[in-house]
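1. attaching a predicted model along with its sequence, questions to come.
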Amino acid sequence: MMQQEDPSDIEQLEQPPSTVAQMLNDCGIDADENLMKTPTEQQLANLLSNLLKYGVLIASAVVLVGGILYLIRHGAEPAGYGVFRGEPSEFRSPVGVLSAVLLGSRRGIIQLGLLLLIATPIVRVLISLVAFVLRREFIYAIVTFLVLASLIYSLVGAYY
């Protein structure tokens, strides 16, 4: 025997679903007031988003070009895994990497791409710090400054 559905359930299914704004209003929350961004906040969010997106793309392109150039020159050489060789001293600091790139080092180009990849979030934090200071949000500025200081220390502090 087939069980008949309750007509009240069918009527509920035929009604259009309530929107998120209606649900928030039912709960007493004003969705428009809390979720709107000012034009400057939206510009800052777009700037930071584009910085991260294009920073990663540029860094990846530099690593790819350096890797291709390196493989063209050294791709046929056998790998010597019997002896550990650390990074040459020229690649142990950002200044050394830049000078290696200027001398045409293929490994230097790869290292430059990795430095760009590391620098991308550092620049993002720096821009956020400037934005917080300009908006006079000093608690956020202090926290962002501490994050920036730790990022910079982790990048260059080990070299000096």
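-> Nice, I can see it.

2. contacts, neighbours, all on C-alpha from now
-> OK.

3. residue 159 touches residue 94, doesn't it?
-> No - contact criterion C-alpha atoms under 8 Å: residue 159 and residue 94 do not qualify, at 9.1 Å.

4. ok, those two, which is more surrounded?
-> Between residue 159 and residue 94, counted using other C-alpha atoms under 10 Å, the more crowded position is residue 94 (16 against 10).

5. name the SS class of residue 87, please.
-> Under DSSP: H, G, I helix; E, B strand; the rest coil, the three-state class of residue 87 is coil.

6. now residue 124, nearest residue through space, not along the chain?
-> residue 48 (6.2 Å; C-alpha to C-alpha, 6 or more residues apart in numbering).

7. can you give me the helices in the protein?
-> 7-14, 20-27, 31-35, 39-74, 94-102, 106-134, 138-156 (DSSP state H).

8. what's the distance between residue 26 and residue 156?
-> From residue 26 over to residue 156 the distance is 53 Å, taken as C-alpha to C-alpha, to the nearest Å.

9. one more to weigh against that first structure:
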Amino acid sequence: MYKYEVNSSFRWHSSASPEAEVAAITLPPAEPDSDIQQLEEQHNSSEINASHIASKTPSEQQLEYILSNLLKYGVLIASSVVLLGGILYLIHHGSEPATYQIFHGEPSEFRSPNGVINAVLSGSRRGIIQLGLLLLIATPILRVIISLLAFTIKRELTYIVVTMLVLASLTYSLVGAYF
């Protein structure tokens, strides 16, 4: 066991004599070292100019609102469909033993969007899961398409070209597997 003792008789002694002179030197104000310090000085002195504050037009705010809701609700709907399909699948096939010795690839009916829709209409639980995954893949593609339409309406050529390249890349990644 350790024992600690505290010495409370510690005193601070200064070696300076009372006759010593004290000199004060004033330095010129230094230039701010960083942009953060400049911003703090501007904020503290209330010199922020209203022209520096970027504002969005109502159409830009509406587009941003539409796209954010599309992504949010698209993911929620896709997740709900996958969850529903997974629950239904486990209700009917949850007690079956898994056979990992033999690889069973994806059935041909689930390899195309038409096959997935036909499987869902016929009541396939795996088809419901695949439909949820298709919805999840379609959500960002739909976002790119809506962005392309908005940029086309605004006639912003640079954004149109970039968005078309993104859409072409997405399309090729989906369709390229079939060819």
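-> In hand now; what should we look at? Nothing here was measured: the structure is a model prediction, and the numbers come from that model.

10. give me the TM-score for this pair.
-> TM-score of the superposed chains, computed with TM-score structural alignment, normalised by the length of structure 1, equals 0.81; 142 aligned residues with a C-alpha RMSD of 2.4 Å.

11. count the neighbours of residue 90 of structure 2 for me.
-> 13.

12. and it, what's its match in structure 1?
-> Using TM-score structural alignment, the partner of residue 90 of structure 2 in structure 1 is residue 71.

13. with residue 111 of structure 2 instead?
-> Using TM-score structural alignment, the equivalent of residue 111 of structure 2 in structure 1 is residue 92.

14. number of residues surrounding its match?
-> Neighbours of residue 92 of structure 1 under the rule other C-alpha under 10 Å: 14.

15. list the residues that contact it.
-> Shown in contact with residue 92 of structure 1 (C-alpha atoms under 8 Å, 6 or more residues apart in numbering): residue 159.

16. with adjacent residues omitted, what lies nearest to the most centrally placed residue in structure 1?
-> Centroid-nearest residue in structure 1, with C-alpha atoms, centre = their mean: residue 52, separated by 4.6 Å. By the measure of C-alpha to C-alpha, 6+ apart, the closest residue to residue 52 of structure 1 outside its immediate chain neighbours is residue 120, 6.3 Å from it.

17. what's the neighbour count on the one you found?
-> Residues lying near residue 120 of structure 1 (other C-alpha under 10 Å) number 20.

18. can you pull the contacts of it?
-> Taking C-alpha under 8 Å, 6+ apart, one finds 51-52, 55-56 in contact with residue 120 of structure 1.

19. got it, and residue 113 of structure 1?
-> 58-63.

20. put together a markdown table for the residues you listed, with neighbour count and distance to residue 87 of structure 1 on each row.
-> Shown next, in a markdown table, are the contacts of residue 113 of structure 1 (neighbours: other C-alpha atoms under 10 Å; distance: C-alpha to C-alpha, whole Å):
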| residue | neighbour count | distance to residue 87 of structure 1 |
| --- | --- | --- |
| 58 | 16 | 24 |
| 59 | 22 | 20 |
| 60 | 17 | 21 |
| 61 | 14 | 22 |
| 62 | 20 | 19 |
| 63 | 24 | 17 |
